[in-house]
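Chemist: would you be able to build a 3D model of this:
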Amino acid sequence: MRSLARQIASRLAPLAAVLIVSSALVLSVVTLGNVNRSIEPELSARTNLIATVIGEDVQRALATGVPLDGLVNAEGFFTDMLKQLPEIAYVAVATGRVVLEVGSPIDPYLAPPRERKGVRSHPIMHDGKEIAYVMIDVDPAFISKKFLDVFLDMGVVVVVAVLIAFEIMVLMSSRSLTAALDRLQRLAAMQAAGDFSKRALGGTRTAIDRAARILVERAEELSSQFAVAWQRLSDSEAEGAKLAALQARYGLSREGPATVRFSYFTDLRLALFLFAAADELPLSFMPLYTRAAHNPFPWLPESVLISLPLAGYLLAIVLISPFARPLARWLGPRRLLMLAAAPTIAAHLWLHWATSVPEIVASRTILGVGYAFVTLACQDYVIDNTPRDERDRSLGMFSTVLFGGIFCGTALGGVLADRLGKANVFLISATFVLISALLIFSLVADTTSGRGPRAKASRPPLLASLRNWHFAALVFGIAIPGNVCLQAFISYLVALTLDSLGASPADIGRTLMVYFLAIALVGPLAGRAAERGIPVSAVALSGGVLCGISLLTAAAQPSQITIFLAVLGSGIGSGMVRGAQVSLSMSIAETELKHLGADPVLGALRAIERFASIAGLLLVAAVAGLYGYAIATAAVGALALGGAVLFGLSMFGKRAAQGPAAGAMN
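Modeler: Coordinates of the predicted model:
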């Protein structure tokens, strides 16, 4: 029944997408027309200004007696001008023949007119006479790129709008239709089984609510009659026994039926989506934002300094995660979510006003704490409010919503940074978290009752797990390289490398979103491949090799295209590894490490890969500072490829030791 909301939203989503895309197309046509009308006078004014400056400089030189053909270092002057003005493709001074020129002239059909009604567009005057004129060609590729940027930004906004609309439709369908149906079904099933101990709150606006209200009134009437009978009870033990039997059989109470509030993951998914999007909005420019801040530690290499906010964020997640689940069980997911919202909003606002690196590091560390609390509390909420037979599907939906928010935040953050400025993006992040907190406050049920005493955080058996050769090969060959690729390459090197190549934050955001899109698309396909008999270990090995080769290729020839392909390749590889890694670790935990238990082994895997990703990030940052971004990218690629070789040796060794039957288990 709970999937009905998603089914309704899935059927409505194409209609909503058509409406949104149609509106976006109309808006884009209007926007492109306005951009075109605004660019033309702006470029005309800039070319007139440039021509005037050149003409005045040439006139001053001529006034000193220097002949036009004898101007010294004029080409160097023009070359520097072209570097500072990317919209200009060609500058020349001519007298009927070209005297000085820099750049490449464009096609005459695309060039601006040299004359208007017999008068030169940019004449150079000396002693009242025209002695030369300036020719300036605007680069058509520059204009095309501006239009392309607008088109791509509109595309990103449309995709984000469709995904947010889908999440809103799921929530509204659940609250207005499927939740009421589910409430009616559960009450009817309980009363059909003879259980009248519960009642549910609901309105009377719809026929479904009125039907549920009839069931609630029936339970209340039976409890009321039971209370009256209990008050009239005499000293007869037989009558008391009969009433006690009725109370136990039908769940009757003298205080009336207990009010129960039904909880569903759909109540939480929009809030989780917005929180994940807010967390990832600055991904495309965070290293650049840190680099521009004041550095009070001049002795620390800049490349390492830039990595500190991300390192603090990851360290907070590592240290807080063991305590998040016990706190969720003690306070309840709703209270923990509300508790985490306030410092998270404050941290985003702090980032908006931050001017130094220590401020950025401290605020990012707070955000890491909030992320750990929110994601694990949401996961506990899903587990606690989902029937056991639907738990796997609900956890899959949880991961889908989380990655959907990350995808949207990554894509939208670059566009917002380009249009509004980097600092203002954090105000949008704070707004998203505030909306998420309001949704949690109004929709999520408080489920603290019956949770028992506060649980204690357990320490995962790190060393005991690593004594197993196959588990160690999985950790050092697949898990650690995958996390280092995510943190050191995706979250750190991509932004810095693309910025050095002249990419804008919007370009960086669009490149990074391909990584998360590839994971979302490839992950289910990799799972289906395993279901069709392809060994899970082979899927993981292929993912590691693909990631390593993609990064090494980009390191050999850095460009925006090769970096894009490297991000795509690492996303596909991570999508292949993600599910296979969990499956392999569970297989080892249930066989070779059975004495430790599955949960502690998985905890050890998570702890080791997270600590290693922090160390890997700092080492890669140091390499980038010493040898450049290309060498650092090559180092991450070599780690991924070397890890795949290590895991491959372990896999083949295990098969050789166990025989052909091991293939089914691996």
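Chemist: contacts, neighbours, all on C-alpha from now
Modeler: Will do.
Chemist: which residue packs closest to residue 329, ignoring adjacent ones?
Modeler: Closest residue to residue 329 apart from its sequence neighbours, by C-alpha to C-alpha, 6 or more residues apart in numbering: residue 451 at 6.3 Å.
Chemist: please enumerate the strands of the chain.
Modeler: Using DSSP state E, the strands assigned to the chain run over residues 88-94, 98-103, 115-116, 119-120, 123-126, 129-138, 198-200, 258-260.
Chemist: show me the one of those that comes nearest residue 24.
Modeler: When those are compared for distance to residue 24 using C-alpha to C-alpha, the nearest one is strand 129-138, at 29.7 Å.
Chemist: rewinding a little: for residue 80, find the nearest of the strands of the chain.
Modeler: Nearest of the strands of the chain (C-alpha to C-alpha): strand 98-103, 9.9 Å.
Chemist: any idea how far the closest one is from the chain center?
Modeler: On the basis of C-alpha atoms, centre = their mean, to the nearest Å, strand 98-103 sits 49 Å off its chain's mean C-alpha point.
Chemist: who touches that strand?
Modeler: If you take C-alpha atoms under 8 Å, 6 or more residues apart in numbering as the criterion, strand 98-103 is touched by 68-69, 74-75, 78-79, 82, 89-94.
Chemist: compare with the first, here's sequence two:
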Amino acid sequence: MNSIRIHLSFALVLVLVAVLAFVSFRTADRAEGLIVPEIGQKAETAGRSVASLVDRALDVGIPLDRLVGIEAYLENVVEHNAGLSYVAIRGATDSVLYSAGEATSLAGARVPLASPAGEGAYVDIDLDPAYASNIVYKLWIDLAIVMVVTALVALELVYISFGVGVYGAIEGMELRLQSLRRGDLSEHTPVETGSVFGELARRFDERLAMVTARFRSLLETARTRGDAALEAALARLKDRYHLGEVFGASAVTVVAIRAPLFVFMLAEELTRPFLPIYIQRLASPIAGLSPEVVISLPMVVFLAIVAMAQPILGTVTERAGRRRSLMTGAALGAAGYVATAFAYDLIGLTLARAVTAVGFAFVFVAAQGFVIDSTDTRQRARGMAVFVGAILVAGMCGPPIGGILADRIGMPATFVLAGLFAAASLVLAALSLPRAAKVRKHVPSIHWRDFALTLGSVRLSALFFLCALPAKVILVAVCFFLVPLHVEALGNDQATIGRMLMIYPLAMVVLVPMFASFAGKVERRTALVTGGGLLAGAGGLLMLFGADNIYVIAVMLLVLGVGQALSITPQSALVGEFGAHLNGRVSESSLYGIFRLVERVGNALGPMIAGALLGLYGFSTTVVLIGICVALGAVVFGLTVGLRSGPEHNADDTADTAAEGNIA
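Modeler: Below is the predicted model of the structure:
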């Protein structure tokens, strides 16, 4: 069944990509033929401008061979007119009187001087032969990215559009067969019967209902007769085969959250490539703070609000309703993005980002709560895959498209567009989410005692503060703060920055599932977390070999992505593994809540650390220092866990007991 869904999705995307590839080829094929004449027209215009200036000088009696400052003027013409490589003023004998730039074989324009004093003289302009090819090269890259993004968005649309139709029926039948294979005879949520798979699911449910009805009849008979032996035997059958139970909501129900979540996350990801640059242009000096720290402040405020608000909003979204909460968050996000577009100083920008942060936290928590409410423990992994998948796809699609848009229509307009996406998320939530969703019993919030017990464990503290927190610091500091600022400072456009920021999520999407399959035993998980931290930190050292080379920066982002992919799944698994030694004194939800809180603190610290170091040491040294700290943290974590393994397991328990005693 799973292969049917994959093949169907692949066929639909293949057709779409084939059409896009044809259109892209035709576009790029005609581009150079259209660009060269345009540059020629530009050269003609520049030539007339130069000729007019020289004519005015000749008309007032200045000899052609005694013009002062003309070469500096010609250099300025070449510098500020992309596509022009050489400008010269030639005499009647074709001799070069004044020139700037380098002559090429691609002639652009020859404009004769109109003044009688300059008879026979002319302005000669050559074009840069690499200019048009560079534009076409970048066009090909943008078209390729658009194709990839379009394919991903198409898959999202297919998944969303058909999630309750054909795809829903296929998935429903797949779930039934998987349950039957493992001996689970629970009842399932009905699926639409307008397709072959829907009809198969209906017939399966009818047969299963007959078995369940027969079981209940026998159980009623046993109770009526007082046959304890038969009742006990039937109880064992019920426990073994889950007879009479309901499997719970399927991913078909959970898919309702995917559309609004994907669209909202896409809104935030659109701003990744240019947000630090936008802040830099609005920032004004603050006494006692370096310019780099000032630039980091709006990002720090955003991430700090998200970190602090998420633990609180769990209860709020549960009481207000996930649908209403998500719509509230989308509305706040839309207002925040539009306000950011019209901000004129750092204070206004920071306030706008604060509003956006509250909206982001509302959407994230409400969406995650909807998944938890709609699934039971047997389907939680599938439901969370829908949740995480929407975020990862948005992370891949947003930065390159945001960079292209910022380059074409400007950064403020792209923020407005992000606001429209957030507003679209609100509409999608109103249309797709049920008004009266199932609500689970509220899980108690984290208490101070839980912090003391958790952080009293040496292994958990080592995992949290030597691996999880540094991993988030290097991600936000390097990917979202330092790289956009530095790549832009190297003279690259926003589209290039967007392409660069696509590298990290692409590595994560491809490699996380692969590395997750290796994280079986606790020793292997520890090695993966240590190795991932070392690799991510070593990526920063690449800046020693060429911080001004964009390709070296791209490799650094790739190495960072591979390192993070190695460690992200084992980290989560080790939280539960190490937490088991607390002997149930801290609930699993509190344990993971503290873990996520530490991660979010790392997110908030990233821009501040990067800004402070950037002002002191520059880009290359800052990245290297952060990389060294991440690598050292991973090594210390590995040594700490290794030294406390085996017979030392009880040491953590002793420390935990002492911590519990101190709290009491």
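Chemist: please state their TM-score.
Modeler: In this superposition the chains share a TM-score of 0.80, using TM-score structural alignment, normalised by the length of structure 2; 604 aligned residues with a C-alpha RMSD of 4.0 Å.
Chemist: so who does the spatially most central residue of structure 2 touch?
Modeler: For structure 2, residue 395 is the residue whose C-alpha lies nearest the centre (C-alpha atoms, centre = their mean; 2.4 Å). The neighbours of residue 395 of structure 2, taking C-alpha under 8 Å, 6+ apart as the test, are 265, 266, 269, 502, 505.
Chemist: mind running it again at 6 Å?
Modeler: For residue 395 of structure 2, the contact set (C-alpha atoms under 6 Å, 6 or more residues apart in numbering) comprises residue 269.
Chemist: for residue 159 of structure 1, see how far away the aligned residue in structure 1 for it is.
Modeler: Structural alignment places residue 395 of structure 2 opposite residue 406 in structure 1 (criterion: TM-score structural alignment). As judged by C-alpha to C-alpha, to the nearest Å, residue 406 of structure 1 and residue 159 of structure 1 stand 13 Å apart.
Chemist: likewise for residue 397 of structure 1?
Modeler: 19 Å.
Chemist: do residue 26 of structure 1 as well
Modeler: From residue 26 of structure 1 over to residue 159 of structure 1 (counting by C-alpha to C-alpha), the distance is 16 Å.
Chemist: what about these two, which has more around it?
Modeler: The residue with more neighbours, out of residue 26 of structure 1 and residue 159, is residue 159; 18 against 12, by other C-alpha atoms under 10 Å.
Chemist: in structure 2, what residue corresponds to that one?
Modeler: With the correspondence set by TM-score structural alignment, residue 159 of structure 1 lines up against residue 148 in structure 2.
Chemist: residue 542 of structure 1 pairs with which position in structure 2?
Modeler: Checking TM-score structural alignment: residue 542 of structure 1 goes with residue 531.
Chemist: distance check, that match against residue 626 of structure 2.
Modeler: Separation of residue 531 of structure 2 from residue 626 of structure 2 (C-alpha to C-alpha) stands at 16 Å.
Chemist: neighbour count for these two, which is higher?
Modeler: Comparing residue 531 of structure 2 with residue 626 by other C-alpha under 10 Å, the one with more neighbours is residue 626, at 24 against 20.
Chemist: so how far is the longest helix belonging to structure 2 off the chain centroid?
Modeler: For structure 2, the longest helix by residue count, based on DSSP state H, is helix 2-59. In terms of C-alpha atoms, centre = their mean, the centre of helix 2-59 of structure 2 is found 28 Å from the chain centre.
Chemist: same question, stretch 484-491 of structure 2
Modeler: 20 Å.
Chemist: which positions within it qualify as buried?
Modeler: Buried residues in stretch 484-491 of structure 2, counting neighbours by 16 or more other C-alpha atoms under 10 Å, are found at 484, 485, 486, 487, 488.
Chemist: again with stretch 84-100 of structure 2
Modeler: Those would be 84, 85, 86, 87, 88, 89, 90, 91, 98, 99, 100, for stretch 84-100 of structure 2 by 16+ other C-alpha under 10 Å.
Chemist: can you count the residues close to the closest residue to residue 635 of structure 1 other than its chain neighbours?
Modeler: Nearest residue to residue 635 of structure 1 in three dimensions, chain neighbours excluded: residue 620, at 7.4 Å (C-alpha to C-alpha, 6+ apart). Per other C-alpha under 10 Å, the neighbour tally for residue 620 of structure 1 reads 28.
Chemist: in the stretch 101-250 of structure 1, which spans are helices?
Modeler: When secondary structure is read from DSSP state H, counting those that start in this stretch, the stretch 101-250 of structure 1 shows helices at 140-173, 179-192, 207-231, 237-250.
Chemist: er, the stretch 351-500 of structure 1 I mean
Modeler: Secondary structure of the stretch 351-500 of structure 1 (DSSP H, counting those that start in this stretch): helices at 357-384, 391-420, 422-443, 462-466, 469-474, 480-484, 494-500.
Chemist: counterpart of residue 421 of structure 1 in structure 2?
Modeler: Looks like residue 421 of structure 1 aligns to residue 410 there (TM-score structural alignment).
Chemist: quick one: its match and residue 180 of structure 2, what's the gap?
Modeler: Plainly put, residue 410 of structure 2 is 56 Å away from residue 180 of structure 2 if you go by C-alpha to C-alpha.
Chemist: what of residue 94 of structure 2?
Modeler: Residue 94 of structure 2 is 89 Å from residue 180 of structure 2, by C-alpha to C-alpha.
Chemist: ditto for residue 541 of structure 2
Modeler: Taking C-alpha to C-alpha, one finds residue 541 of structure 2 at 52 Å from residue 180 of structure 2.
Chemist: and the strands of structure 1 as a markdown table, adding distance to residue 579 of structure 1?
Modeler: Shown next, in a markdown table, are the strands of structure 1 (distance: least, C-alpha to C-alpha, whole Å):
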| stretch | distance to residue 579 of structure 1 |
| --- | --- |
| strand 88-94 | 50 |
| strand 98-103 | 53 |
| strand 115-116 | 67 |
| strand 119-120 | 68 |
| strand 123-126 | 68 |
| strand 129-138 | 51 |
| strand 198-200 | 39 |
| strand 258-260 | 37 |
